[in-house]
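>>> Structure here, sequence nowhere to be found:
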C-alpha cells in the first residue's frame, strides 16, 4: 500500500448525508467545514412570466427551477471543496439561503468533512 495520494479519478465519491454518521462506516477524523455557495439573480424573462403567474395564483415554477438549479450547484461546490480537503464524506449537511440584494439570493451548502476508517 502506497502513501501517495490517490488520483482524483480513482477516488470513491464523497458521501453526503444530513445524518450525524454514516451507517456501516466509522469516522476516523474530522477535517473541518466543507462549503459551497452560489448567488443567483432573477432576470426579466422569468420575472415577466412569474408576474403573470402571480396574478392567477399557484406555483411560480420559474423560481422553483431557479432555486433547484442553485441548490444543485451549491451541493456540487460543497462536494468539490470536500474532495480538495481530502474528505471521504460530509456529515450534518445543510442548506441555507439568504437574500444578498434585491432580486438575488445566496444558496449555501455546508457540512462537516470527515475521513472514514
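Yep, it's here. It should be emphasised that the depicted structure is a prediction, and the values quoted were computed from it without experimental measurement.
>>> can we go C-alpha only for contacts and neighbour counts from here?
Fine.
>>> Wasn't residue 66 part of a helix?
Yes: according to DSSP: H, G, I helix; E, B strand; the rest coil, residue 66 belongs to a helix.
>>> what's the distance between it and residue 111?
Per CA to CA, to the nearest Å, residue 66 is found 23 Å from residue 111.
>>> Next, count neighbours for residue 44.
Residue 44 has 8 neighbours, counted by other CA atoms under 10 Å.
>>> returning to that earlier point: please say which of residue 66 and residue 111 ends up with more neighbours.
When neighbours are counted by other CA under 10 Å, residue 66 and residue 111 differ, and residue 111 comes out ahead with 23 against 14.
>>> I'd guessed the more buried one sits against residue 30; true?
No: using CA atoms under 8 Å, residue 111 is not in contact with residue 30; the gap is 10.9 Å.
>>> try this one side by side with the last:
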C-alpha cells in the first residue's frame, strides 16, 4: 500500500477514486509508564514513555486505515492526515484518514 500526504503519487497516475478511508484508536495511559513519566516531569525533557505509546497508537490507526483501503480494493492512499484529540482524562483518540485510490 502506497501512502502519501500529497494529493498525488509521484510517478503514478490515479486511475480510480475508491473513497474516504479511516482508522482510529483510543489510547489510555499505562500505569507503569505513567509512574516513569511522572518522575521525568521533575527533571524535564521528553517523556519517552508517552512518545512510545502515542507512536504505537498512530501505527495502529494507520494500520486500520490501510485495512479499510484494502477492503475497497485500493492500492494507495493519498492525502493522509493524522489527528489526535482527548476523549477523556488520560485517554486520547488518534485518527488516520485519507482517500483510497488505484494508481498505475
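Cool, got the structure. What you see is a predicted model, and the numbers here were worked out from it, not measured in a lab.
>>> for the first structure, what spans make up the strands?
15-16, 27-41, 89-99, 104-116 (DSSP state E).
>>> Generate JSON lines for the ones you listed, with distance to residue 51 of the first structure as supplementary columns.
Shown next, in JSON lines, are the strands of the first structure (distance: least, CA to CA, whole Å):
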{"stretch": "strand 15-16", "distance to residue 51 of the first structure": "36"}
{"stretch": "strand 27-41", "distance to residue 51 of the first structure": "16"}
{"stretch": "strand 89-99", "distance to residue 51 of the first structure": "19"}
{"stretch": "strand 104-116", "distance to residue 51 of the first structure": "16"}
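>>> looking at the ones you listed, which is buried most?
strand 104-116 (a mean of 21; mean count of other CA atoms under 10 Å).
>>> And for that strand, what's in contact with it?
Under the criterion CA atoms under 8 Å, 6 or more residues apart in numbering, residues 25-42, 70-71, 74-75, 78, 82, 85-100 lie in contact with strand 104-116 of the first structure.
>>> The most centrally placed residue in the second structure: what's its closest spatial neighbour, skipping adjacent residues?
Centroid-nearest residue in the second structure, with CA atoms, centre = their mean: residue 58, separated by 3.5 Å. Among residues not flanking residue 58 of the second structure along the chain, residue 94 sits closest, at 6.2 Å (CA to CA, 6 or more residues apart in numbering).
>>> Okay, whatever residue of the first structure lines up with the one you found and residue 49 of the first structure: tell me how far apart.
Aligning on TM-score structural alignment places residue 94 of the second structure opposite residue 107 in the first structure. Residue 107 of the first structure sits 23 Å away from residue 49 of the first structure, taking CA to CA as the criterion.
>>> Likewise for residue 103 of the first structure?
15 Å.
>>> again with residue 84 of the first structure
Distance from residue 84 of the first structure to residue 49 of the first structure, counting by CA to CA: 40 Å.
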